[in-house]
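*Asks:* 3D model of this:
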Amino acid sequence: MPHSQYALLRQRRFLPFFLTQSLGAFNDNVYRQAIIGMLFWLGVSSEQKTLYANLAPALFILPYFLFSALAGQIAEKTEKSTLIRITTGMEIGIMSLAAVGFVTQNLVVLLAALFLTGVQSALFGPVKYSILPSVLQPRELTGGNGLVEMGTAIAILCGMILGGSIFAATGDSGPWVAGGMVVTLAVAGHLVSRAIPPAGAGAPDLKINWNPIPESFAALRLAKKQLAVRNAVLGVSWFWFVGTILTSQLPAYAEVNLGGSATLYIFALALFSIGTGVGSMLCEKLSARTVEIGLVPLGAFGMSAFLLDLYLGRPAAATVGGLDVAGFLRQPGSWRTVIDLLGVGMFTGFFVVPLFALIQNRTPKSEMSRVFAGLNIQNSGFIVLAALLGVTLQMESFQLGGVRVSMPGLEIPQLFLALAVANTLVAIWIFTIVPEFLMRFLSWVLVRSLYRLRAWGIDEVPEDGPALVVCNHVSYMDALILAASIPRPVRFVMYYRIFDVPVMRWIFRTAKAIPIAGARENPELMQRAFDRIDAELADAQVVGIFPEGRLTSDGEMAAFKSGVEKILERRQVPVVPMALRGMWASMWSRRDGRLARMRVPRRFRGHVEVVAAPAVDGGTATAPALEAMVRELRGDQP
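*Replies:* Model prediction:
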């Protein structure tokens, strides 16, 4: 039945967790911005401001290096809702200490609490994403991650605005208001977390290694076990690298290049955050509720395009200054900048949400928390590198052993240009190493541009383990349609002449499709195909076949051949019957003759449906029985 990601916000399995993590992100940023607001309210010396500016980021990031590996093991071993309540309980204690720091106006206490906030965030990190596959169906992962990313982006923005305005708005009551607010938010987060339903431990018998150094390397190795997961992890870390450089430059960019006041920086940050939230929310719609990694190349190159235009639109310093938001919007070219910031954020959402969903979908549940711990360690390294590189690239020179070393001395727009080029090169590198990303992008473009696709009952495909998918065969696009509907990778068995269709051949080969021929046509190729089918099933993969053995020439189904029984004789795996509806009107079918006589379909972006039935025991399934099930699913829609 039709489903929207917003329906998750009405369900207990998701809503309490969503609110808990959003309140946590909101409170973290209220706290950090309130410290800055207090320093300016007190009028402290520039030395104290410099001390905070240098220590605060390091104190918050350091726990991720020290405790992420331990946090991953604890999250693997402990029931997840219990662990979330423990970490939100810790937050109450930490924010109580922070309240003391605000009331006594003691920067040392506030920095100590900030370090402990980093510890609590490091402990919460692995369970934040590993809990989603435990409470969501595979087809809900993209929508669930989109909601989480949207909630996080908006919570960070609102937290920064509120935290930064506390002392300006309340004056002498500021310390008490700030202290009371962070404690209240922490208590609210803990109370909400108590409504999170139980979500089992991934590996309850795991023996914890308390030595952080070897365990950190072990977590990083787990994150690199599968090629696609390894590069998804790398992509998420790259997202943090790009985001760190971009957001760290926005305050100076808003003042120097946009000619704005402090409020304009908040506006620029809001545009980026809103764009990220919108992009995250659109992922489910664009992916049709599958884990669609084809959006990742779209996101990567979209980010580069808008970063490039951000440079082209404002290559030099502004000729005016002190503009508020209204004043800025009246300036020539201002709306171009607005669109660029929204665009960078939106395509960032397209980039990162499918990567999180891919990691969750392809990682064993017994390893997932530790994989996300490894991801957090790597993210921290990329954030530190981005901060250092952003500062270094803008330096004109520095002293080294009595020798003055010249540096690029990039202006902020030039830094955006360099980031656009680097983002493009990194994206090309990742997609070259794992062509599955680019393959899925090309198939996504083909399917979404030609059809309006709806899928029904796809959750019948097992989340893990081997399975055989059987479907009627209507057009040359059938494999791509099914691949766009099924959240797991599918190894399709297809007639070798279809496998060799120009352009799509690269897509099929990259998707590890299995070419096959008839026994009379090429018996050796046929035997190799059956051997490879068995090997893929032995490797716990999903294999898709079209048991009719050929495309329909009249829109009607042909009898299923005995090849499906031959497969199940060697390996008895669950069989999921599926049916394609609406493809007979496609320009890729044989409705009007050969493919060479292709024509525009009767209806552009016509409706196509994929319908699945519950899995059948492979030990009892027969070709006639499976054929009857597919005919019933197909109904009277060719």
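*Asks:* C-alpha only now, for contacts and for neighbours.
*Replies:* Will do.
*Asks:* tell me which element residue 557 is part of?
*Replies:* For residue 557, there is no enclosing helix or strand under DSSP states H and E.
*Asks:* Nearest residue to it in space, please, no chain neighbours.
*Replies:* Nearest residue to residue 557, sequence neighbours excluded (CA to CA, 6 or more residues apart in numbering): residue 472, at 6.7 Å.
*Asks:* and the one you found, what does it touch?
*Replies:* 546, 547, 548, 557, 578, 579, 580, 630 (CA atoms under 8 Å, 6 or more residues apart in numbering).
*Asks:* which residues does residue 411 contact?
*Replies:* Residue 411 touches residue 394, counting by CA under 8 Å, 6+ apart.
*Asks:* which residues sit in contact with residue 561?
*Replies:* When contacts are counted by CA under 8 Å, 6+ apart, residue 561 touches 547, 548, 549, 623.
*Asks:* among these, who's most crowded?
*Replies:* The most crowded member of the contacts of residue 561 is residue 547, carrying 24 neighbours; neighbours defined as other CA atoms under 10 Å.
*Asks:* That one and residue 209: what is the separation?
*Replies:* 50 Å (CA to CA, to the nearest Å).
*Asks:* Kindly report the same for residue 314.
*Replies:* Relative to residue 209, and taking CA to CA, residue 314 is found at 52 Å.
*Asks:* who has more neighbours, these two?
*Replies:* In this view residue 314 and residue 209 are compared by other CA under 10 Å, and residue 314 has more residues nearby, 19 against 13.
*Asks:* I have a second one here; can you model it like the first so I can compare?
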Amino acid sequence: MADSQFALLAQRRFLPFFLTQLAGAFNDNVFRNALLVLIAYRIAGLDAGAIGLWTNLAAGLFVLPFLLFSASAGQWAERVDKARAIRHLKLAEIAIMLLAGAGFLFASLPLLMLALFGMGTQSALFGPLKYAILPQALQARELVGGNALVESGTFLAILAGTLGGALLMGRAQHGPAWTAVCGVAVAVAGWLASRAIPSLPAVDPDLVPDRNPLRQTLRTLRVLRGQRAVLNSVLGISWFWFFGAIVLAQLPAYARDVLGGNEQVAPLVLALFSIGIAAGSLLCERLSGRRIEIGLVPLGAFGLTVFGIDLYLVRPAATGASGLGALAFLQAPGGLRIALDLVLIGVSGGLYTVPLYALVQQRAPRRRLSQTIAANNILNALFMVAAALLALALFALGLTIPQVLLATAVLNGLVAVYIFSLVPEFLMRFLSWVLINLLYRVRSRGLDALPEEGPALVVANHVSFMDPLVLMGSIKRPVRFVMDHRIYRLPLLKPVFRAAGCIPIAGAREDPALMERAFEAIAQALDAGEVVGIFPEGGLTRDGAIQPFRPGVERILARNPVPVLPVALRGLWASMWSRRDSALGRARLPRRIRARVEVEAGPPMAPGTASAAEQERVVRALRGDDA
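*Replies:* Here you go, the predicted model:
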């Protein structure tokens, strides 16, 4: 298995695809930005109204294919070999770039608009292939790293293409010719890279396509029904594109009119934002321990709001200066703080989006993943259109650019609070991720053996009050833990346990009604295909040794015969949250800051052989002699 996400760049199952999509993202943005420069500066006879008309028409023509063809693209991606489909699309890109080259050479806006619509169509068809290919080519533990590389590479390619398009077309002599040559050359390079992508067979070759685009669009959106986690993730991704569309659209004018910058400052602020996105994306694997850690999503969401508000506070109105170069802008009062805010907004965006894309790829049904990505692309396009309309409305109300950016940041905070109140799993994972990473250094092994879908029972030894949080932060699927009602009601942890859907239980002698309710809740959760976690010892160990497993777990399996994943916890007995110091009659003090904790799982056990005694034997063997 690769040691880090960068090791994927040396493997054929990833590198050719990565280079192919990198070339495509770069070419898209070279073409689009060169076209904008051509319209604004190089075609004689266009007044301000005509320039605005052609510029907005260009933006609409690029987004329109995502609304028209994403649904069909999702079906197509499931019916064909993805590597072969990508090669066909790259050949089409060469033809489109030849058309665009003719448009640049003859300064023909109709030809260029036709080419732009073609590039939008090619991008719409490529989208479902781009994200559906990753879970087919990569292992589960590589998804976060693979998505991080794709996201960071894409934004850096967008930055390079944006700057490259403006520079090429801005050349005093032969700008259109240089742009035309670059477009065709990059398209050919992308096609050559695509030829090395290994074959990826169709996941549903018998799928019958619907040739009615409107009906198929509605049908594609319905793919998200019944997949709550996937739907929420798709909506979260689309919201980021809403946020990003408003911010990116304002940056050029913000750099000129508010920051007082010259032609150097607009590329600089775009570069800071893009570099931040790339850095945040690459940080995801490091922070998540190569797992899909949706606890990073709230961190990213609130970062977008906090740093967006600070961007306004630094410069709530135009500076009054003009013509500042990049260095002069950075040396001006507040310049470095603005630069840092732009980078951190980008970092927050990377932390926000990468786990969501990985979660969609992990939890969407494999045979419908391409259509799920297509539905995501449709919603992205709709949210981007809504973002443009909102920005126009805010400007019509008299808001300035800093005020529009502030309103977007505040709106993002309100939407984040609303989403996380509806979907507490995101916030719960965030809180457990923060707590566990502050208190421990957790190393896990064998947890990938947990089935990716369907009901399952996780059984573990019980060492400390933090055991459920350690396991929540280590297991990639949501787990509903059964726990002693006294632990469940601990003041600081109760909101986390409630958000996680934990099930409080009491002994038969203490509260028989609560015990029966707990067993009924366990059965309902397993019937619904969820994962339930239980500590069969019935309470925390008082001496560090594993206590006998109680037969209640056999009652659970008698009603719901599901796979059992045995898990051993090591290193928690010496923590301040165990009963070690209580037994010694002294204060609970940590022996080490961020002590090492190990979580090790064995192979899943069949329900017919998973008696309480056998589960205890396996967990003892997994734990060894360490407490």
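*Asks:* Any idea what the TM-score comes out to?
*Replies:* The TM-score (TM-score structural alignment, normalised by the length of the second structure) is 0.95; 625 aligned residues with a CA RMSD of 2.1 Å.
*Asks:* ok so, going back, just checking, which of the contacts of residue 472 of the first structure belong to helices?
*Replies:* residue 630 (DSSP state H).
*Asks:* Could you find the closest non-adjacent residue to the residue mapped onto residue 246 of the first structure from the second structure?
*Replies:* Under the alignment (TM-score structural alignment), residue 246 of the first structure pairs with residue 247 of the second structure. Sequence neighbours aside, residue 405 is the residue nearest to residue 247 of the second structure in space, at 6.6 Å (criterion: CA to CA, 6+ apart).
*Asks:* Tell me which stretches of the first structure form strands.
*Replies:* 397-400, 403-406, 451-456, 467-471, 490-495, 514-516, 542-545, 575-581, 606-612 (DSSP state E).
*Asks:* list the ones among the contacts of residue 561 of the first structure that the second structure also has?
*Replies:* Retained in the second structure: 547, 548, 549, 623, out of the contacts of residue 561 of the first structure (criterion both residues aligned by TM-score structural alignment, their matches' CA atoms under 8 Å).
*Asks:* Return the residues in contact with the residue nearest to residue 247 of the second structure.
*Replies:* So residue 405 of the second structure contacts 246, 247, 308, 312 (CA under 8 Å, 6+ apart).
*Asks:* What remains of these once you look at the first structure?
*Replies:* The contacts of residue 405 of the second structure retained in the first structure, by both residues aligned by TM-score structural alignment, their matches' CA under 8 Å: 247, 308, 312.
*Asks:* How much space separates the first one from residue 127 of the second structure?
*Replies:* Distance of residue 247 of the second structure to residue 127 of the second structure, computed by CA to CA: 23 Å.
*Asks:* circling back to that earlier point, closest to residue 522 of the first structure out of the strands of the first structure?
*Replies:* strand 514-516 (8.4 Å; CA to CA).
*Asks:* Residue 517 of the first structure: which of the contacts of residue 561 of the first structure is nearest?
*Replies:* Checking the contacts of residue 561 of the first structure against residue 517 of the first structure by CA to CA gives residue 549 as the nearest, at 9.3 Å.
*Asks:* ok, and the closest non-adjacent residue to the residue in the second structure that that closest one lines up against?
*Replies:* Residue pairing (TM-score structural alignment): residue 549 of the first structure is matched to residue 538 of the second structure. Of all residues beyond its chain neighbours, the one nearest residue 538 of the second structure is residue 550 (6.8 Å), with distances taken as CA to CA, 6+ apart.
*Asks:* Just give me the match in the first structure for the one you found.
*Replies:* Aligned partner of residue 550 of the second structure by TM-score structural alignment: residue 561.
*Asks:* just to revisit the earlier point, what count of nearby residues applies to the match of residue 246 of the first structure?
*Replies:* The number of residues near residue 247 of the second structure, taken as other CA under 10 Å, comes to 21.
*Asks:* now the one 3 residues further on
*Replies:* Here the number of neighbours of residue 250 of the second structure (other CA under 10 Å) works out to 16.
*Asks:* pretty sure it is touching residue 402, no?
*Replies:* No: if you go by CA atoms under 8 Å, residue 250 of the second structure and residue 402 don't touch, sitting 9.1 Å apart.
*Asks:* Could you pull out the helices in the stretch 1-150 of the second structure for me?
*Replies:* 15-37, 48-79, 82-106, 109-137, 143-169 (DSSP state H, counting those that start in this stretch).
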